[in-house]
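[1] What follows is a predicted structure for the sequence shown.
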Amino acid sequence: MDVRTFWDLIATLGGWPLADEITPFARLEEELRTVRDCEEFEDLLTKCLFDLDRSDLANAGRRRSDDSFLYYRAAVVVAGEDAYRSMLHGRPEEFRRFTDGTVPSCEGLLYVAQHAFERITGETWQYVGELDYETGSNRAQW
């Protein structure tokens, strides 16, 4: 899966804020049809979340916990490629709009590849990529 395909798949979510926390992600899971799709989607998502794992963004938002900061970064990805690129290029003040907590969570994005893999194979997801998206993993940016 190339980067363009990844962002096209993200666009199927309908942007941010989401209408609800389940339906858009279930539809996206159905778009992943092979094990390779699942792994490549996971790698590209992880790269985006890793790139957004920065102290300037954490300090710009209403960070309540490491988990909430991860979910806010997921919201940026759900908002699409333009929002993601805006955060990467020195606009951390715009991150605040993803942290007000009054819209449905984007945590479900983190499980799209896993759910799709388990649907396809009937097996438990064990995939571990090269990067980690947990808060603080991008040590160079903290």
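    On my side now, so go ahead.
[2] contacts, neighbours, all on C-alpha from now
    Fine.
[3] D43 versus the most far-flung residue of the chain relative to its centre, what's the distance?
    The C-alpha centroid of the chain is most remote from G122, which lies 23.9 Å away (CA atoms, centre = their mean). G122 sits 21 Å away from D43, going by CA to CA, to the nearest Å.
[4] swap in R63?
    According to CA to CA, R63 and D43 sit 25 Å apart.
[5] try D51
    12 Å.
[6] same question, R91
    R91 is 24 Å from D43, by CA to CA.
[7] if you count what's nearby, which of R63 and D43 comes out ahead?
    D43 (21 against 17; other CA atoms under 10 Å).
[8] Can you tell me the element L28 falls in?
    Using DSSP states H and E, the element containing L28 is helix 23-31.
[9] What is the subsequent helix or strand relative to that helix?
    For helix 23-31, the following helix or strand on the C-terminal side (DSSP H and E) is helix 35-51.
[10] Can you point out the buried residues in the next helix or strand after that next one?
    Later in the chain than helix 35-51, the nearest helix or strand by DSSP H and E is helix 55-60. Residues S55, D56, L57, A58, A60 are the ones in helix 55-60 that count as buried (16 or more other CA atoms under 10 Å).
[11] Take this one as well and set it beside the first:
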Amino acid sequence: MDENGFWQLIEGCRPEVPDPDAEHLAAMLTTRLAAGPVAVVIGFAENLSWALYRLDRREYGSDLSGDAFLYTRAAVVAAGREAYERVLRDPAEFVPYATDLVWAESLLYVPDRAYEHLTGEEWDRTPATPTSPIRMPPVGPVDSHVLRNAMRTPVYQRVGRVCSSDACGGCLSRAH
């Protein structure tokens, strides 16, 4: 599932009646995702994680507890793509969600419930052990062998080059 498919699914499942805690949305999403296949459930989970991650910024939730901040970010996602993108462009758009304690905790459980329905098993999200450990770069310039190994990791493949400095070969550091 790509990002557009994720947002289309959210929009297609949003009820026409007010759904302040996103309970109806979560139920509809779970039903749709439980129709399979598992790959779509996993794609939904990855897109949900990415959307929540993009909202994980100090200017949005500095006054909220960890749980409240997570549930409030989920409410922004539940509000749909337009609301989500407004909040990304302008942190002031997040204020009503935070001050009115608009939560969508139920949205967080959708992928796990759909997965369990499809497979009959709980989703074990324990990461697989890598077959070969990743070498940590030495202090100082990064050698090409270490960079090649880093580029093979799932994090690099998902996020890509973080550093914009050509001097270090596009490492994963945000420090330059």
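    That came in fine, so what should we check first? Keep in mind it's a predicted model, so treat the numbers as computed, not measured.
[12] overall similarity of the pair, as a TM-score.
    After superposition, the two chains reach a TM-score of 0.78 (TM-score structural alignment, normalised by the length of the first structure), with 127 aligned residues with a CA RMSD of 2.4 Å.
[13] before we move on, the earlier item: angle of the helix holding L28 of the first structure against helix 35-51?
    Using axes from the mean of the first three to the mean of the last three CA atoms, to 10 degrees, the inter-axis angle of helix 23-31 of the first structure relative to helix 35-51 is 130 degrees.
[14] list the helices and strands helix 23-31 of the first structure packs on?
    Packing partners of helix 23-31 of the first structure (3 or more CA pairs under 8 Å, 6 or more residues apart in numbering; DSSP states H and E): helix 3-11, helix 112-121.
[15] 7 Å - rerun?
    Contacting helix 23-31 of the first structure under the criterion 3 or more CA pairs under 7 Å, 6 or more residues apart in numbering; DSSP states H and E are the following elements: helix 112-121.
[16] what's the helix it packs on aligned against in the second structure?
    Under TM-score structural alignment, helix 112-121 of the first structure corresponds to residues 110-119 of the second structure.
[17] Quick check: buried residues in the matching stretch?
    Across stretch 110-119 of the second structure, burial judged by 16+ other CA under 10 Å covers V110, P111, D112, R113, A114, Y115, H117, L118.
[18] Look up how far A150 of the second structure lies from the most centrally placed residue in the second structure.
    By CA atoms, centre = their mean, the second structure has its centre lying nearest to S49, at 1.6 Å. As judged by CA to CA, S49 of the second structure and A150 of the second structure stand 22 Å apart.
[19] swap in H117 of the second structure?
    36 Å.
[20] Just give me the neighbour total for V103 of the first structure.
    By other CA under 10 Å, 15 other residues sit near V103 of the first structure.
[21] One more: S105 of the first structure?
    Residues near S105 of the first structure, counting by other CA under 10 Å: 19.
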